[in-house]
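Student: next one to model:
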Amino acid sequence: MPVERLPERDGDLPVLITDETIHFTLPQTKLYIDNHLEGQGIFHVTTKRAIWLSSDASTVGYAIDYPFITVHAILRDKSSFPEQCLYCQLRTEDLVDEDGEEEEAPLPELHFAPADPSRLQELFVAFSQMSALNPDPADEQADESSSGSDGSDIGEPCRVWVADDNDAAMEDVEDDDEML
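Tutor: Next comes the predicted model:
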């Protein structure tokens, strides 16, 4: 499940899935979904998911599988967003309109804004490490199908000219230099 609303929780901790551990926790973190403030909560970076649990309401929380997050970055520019935060863009499926034409769906955006912005780099590093452990399986399939693994795209071997080992071959060049 790419995005889960209200993941199971045990107080301030998420209930973990098989082989999942908490790698990093950042309390007092606001979550904005498409610029709408969801509240303040605890952000857990686990080995499988990014999980935000509201501190204000035990019925509010989100768990996002890493492959569903297409972009993540530190956002410090206050002209782009009012708080320094970890910015995440989520993957969407293209929509098909009435005429059968594909339309791009709006990209959902998340902003995780810690009360202490000095912890953003630490959060980003932890998030990046855990995201790298969970690549998007669709990307791997695309790589395999476009890699030309059948060998049909391999051309002729290169022919390279290699000079003979002949120390005397350039002796007359020195004589020409002396004439100048």
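Student: alpha carbons only for contacts and neighbour counts from here, please
Tutor: OK.
Student: buried stuff in the helix ranked longest in the chain?
Tutor: For the chain, the helix that runs over the most residues, judged by DSSP state H, is helix 120-132. By neighbour count on 16 or more other Cα atoms under 10 Å, the buried set for helix 120-132 is 120, 123, 124, 126, 127, 130, 131.
Student: give me the packing partners of it, helices and strands only.
Tutor: If you count contacts as 3 or more Cα pairs under 8 Å, 6 or more residues apart in numbering; DSSP states H and E, helix 120-132 packs onto strand 22-33, strand 36-46, strand 69-75, strand 85-90.
Student: how about the ones you listed, which one is nearest residue 57?
Tutor: In terms of Cα to Cα, the element of the helices and strands packed on helix 120-132 nearest to residue 57 is strand 36-46, at 8.8 Å.
Student: now the residue positioned nearest the centre of the chain. Nearest residue, chain neighbours left out?
Tutor: Among the residues of the chain, the one closest to the centroid is residue 71, at 4.9 Å (Cα atoms, centre = their mean). Take residue 71 and drop its neighbours on the chain: the residue closest to it by Cα to Cα, 6 or more residues apart in numbering is residue 89, 5.1 Å away.
Student: list the contacts for the one you found?
Tutor: For residue 89, the contacting residues are 69, 70, 71, 72, 107, 108, 109, 110, by Cα atoms under 8 Å, 6 or more residues apart in numbering.
Student: dump the buried residues of helix 120-132 into a markdown table; add distance to residue 26 as well.
Tutor: Output for the buried residues of helix 120-132, formatted as a markdown table (distance: Cα to Cα, whole Å):
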| residue | distance to residue 26 |
| --- | --- |
| 120 | 10 |
| 123 | 8 |
| 124 | 11 |
| 126 | 11 |
| 127 | 11 |
| 130 | 15 |
| 131 | 17 |
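Student: quick one more, to check against the first:
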Amino acid sequence: MDIRAQRPEAGVLFQETRAQVFLNREGLGIADIFITEDDVRFIGENIGILLQYSSISVHAITRDESSFPHSPAVFLLVNEESVNEVDEPTVCEYHIVPGRSEHLEEFYDALCEGQTLNPDKEEGSEGDEEEPIDLRNFTWADGYGPDFLTGASGGQTLGPSGDQNLSVTAFNNLRIADIPVYDPNSVMNGEQNGTESENMEDDGRYDDPEE
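Tutor: Predicted coordinates for the structure are as follows:
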């Protein structure tokens, strides 16, 4: 029994009393079901289960008696272990048969709402927002500073990140396409800046010493 599975005092999205609970198609007994804003709880005389939304990979309504004879029921596919801690988490099936079948849709909708309130966190994202890049000490190439990008002539300024104070008009006027692009292929082909390859040939720096 999960000792954390106590009756919730607040945040209940749905409650079903005296539902039948099955784990891997084996009956666990009768329990009250609580779908809360933070988790899912099964609480009965000999049952105390708390499921985090992050552990529930699938939830659905099953009506196929050939698949599960006690249908209709709510089906949960649950990873009992955190996938971040073990290579192959234990996957188990829960079937919950409400006392009244007309509660199935409400039960399912509450699960959907709970999942929405608890989205999975992407790896590497801890909720920390990235700091804007500070361009105050950035060395711009001659003629291609903030004024060039915005087309400003002294009246438009950029914030510390280079774009914090941009208006929509200024953003639309960004002259990104006018910035020359370095093309390494042109250097490899002896076409650097259009004329430098000719200058290198003229000054004899790359003459064959055997000639």
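Student: circling back: rebuild the helices and strands packed on helix 120-132 of the first structure as JSON lines, extending it with distance to residue 59 of the first structure.
Tutor: Formatted as JSON lines, those follow (distance: least, Cα to Cα, whole Å):
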{"stretch": "strand 22-33", "distance to residue 59 of the first structure": "15"}
{"stretch": "strand 36-46", "distance to residue 59 of the first structure": "12"}
{"stretch": "strand 69-75", "distance to residue 59 of the first structure": "23"}
{"stretch": "strand 85-90", "distance to residue 59 of the first structure": "22"}
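Student: what lines up with the residue nearest to residue 71 of the first structure in the second structure?
Tutor: Residue pairing (TM-score structural alignment): residue 89 of the first structure is matched to residue 77 of the second structure.
Student: how close does that match get to residue 200 of the second structure?
Tutor: 70 Å (Cα to Cα, to the nearest Å).
Student: count of neighbours near the aligned residue in the first structure for residue 47 of the second structure?
Tutor: Under the alignment defined by TM-score structural alignment, residue 47 of the second structure is paired with residue 60 of the first structure. Residues lying near residue 60 of the first structure (other Cα atoms under 10 Å) number 16.
Student: surely residue 60 of the first structure and residue 53 touch.
Tutor: Yes: taking Cα atoms under 8 Å as the definition, residue 60 of the first structure is a contact partner of residue 53 at 6.5 Å.
Student: so which of the helices and strands packed on helix 120-132 of the first structure gets nearest residue 142 of the first structure?
Tutor: That would be strand 69-75 among these, by Cα to Cα, at 15.2 Å.
Student: show me what counts as buried in stretch 107-115 of the first structure.
Tutor: 109, 110, 111, 112, 113, 114, 115.
Student: okay, and it goes to which residues in the second structure?
Tutor: Using TM-score structural alignment, stretch 107-115 of the first structure pairs with 91-99 in the second structure.
Student: list the contacts of that stretch.
Tutor: Against stretch 91-99 of the second structure from outside (Cα under 8 Å, 6+ apart): 16-25, 70-80, 104.
Student: 7 Å instead?
Tutor: 16-24, 72-80 (Cα atoms under 7 Å, 6 or more residues apart in numbering).
Student: can you select the buried ones from the residues you listed in ChimeraX?
Tutor: Only the buried entries of these go into this ChimeraX selection, using 16+ other Cα under 10 Å:
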select :16,17,18,19,20,21,22,72,73,74,75,76,77,78,79
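Student: residue 80 of the first structure - how many residues pack around it?
Tutor: When neighbours are counted by other Cα under 10 Å, residue 80 of the first structure registers 9.
Student: doesn't it fall inside a strand?
Tutor: No: assessed with DSSP: H, G, I helix; E, B strand; the rest coil, residue 80 of the first structure is coil; it does not lie in a strand.
Student: number of residues surrounding residue 59 of the first structure?
Tutor: Around residue 59 of the first structure there are 13 residues (other Cα under 10 Å).
Student: contact partners for it?
Tutor: Residues in contact with residue 59 of the first structure (Cα under 7 Å, 6+ apart) are residue 6.
Student: residue 9 of the first structure touches residue 16, doesn't it?
Tutor: No: Residue 9 of the first structure is not in contact with residue 16 according to Cα atoms under 7 Å; the separation is 8.5 Å.
Student: give me the more crowded residue out of those two.
Tutor: Neighbour count, other Cα under 10 Å: between residue 9 of the first structure and residue 16, residue 16 has more, with 17 against 14.
Student: assign that one to helix, strand or coil.
Tutor: Per three-state DSSP, residue 16 of the first structure ends up coil.
Student: now swap in residue 175 of the first structure and tell me
Tutor: helix.
Student: same deal with residue 123 of the second structure?
Tutor: Residue 123 of the second structure - assigned by three-state DSSP - is coil.
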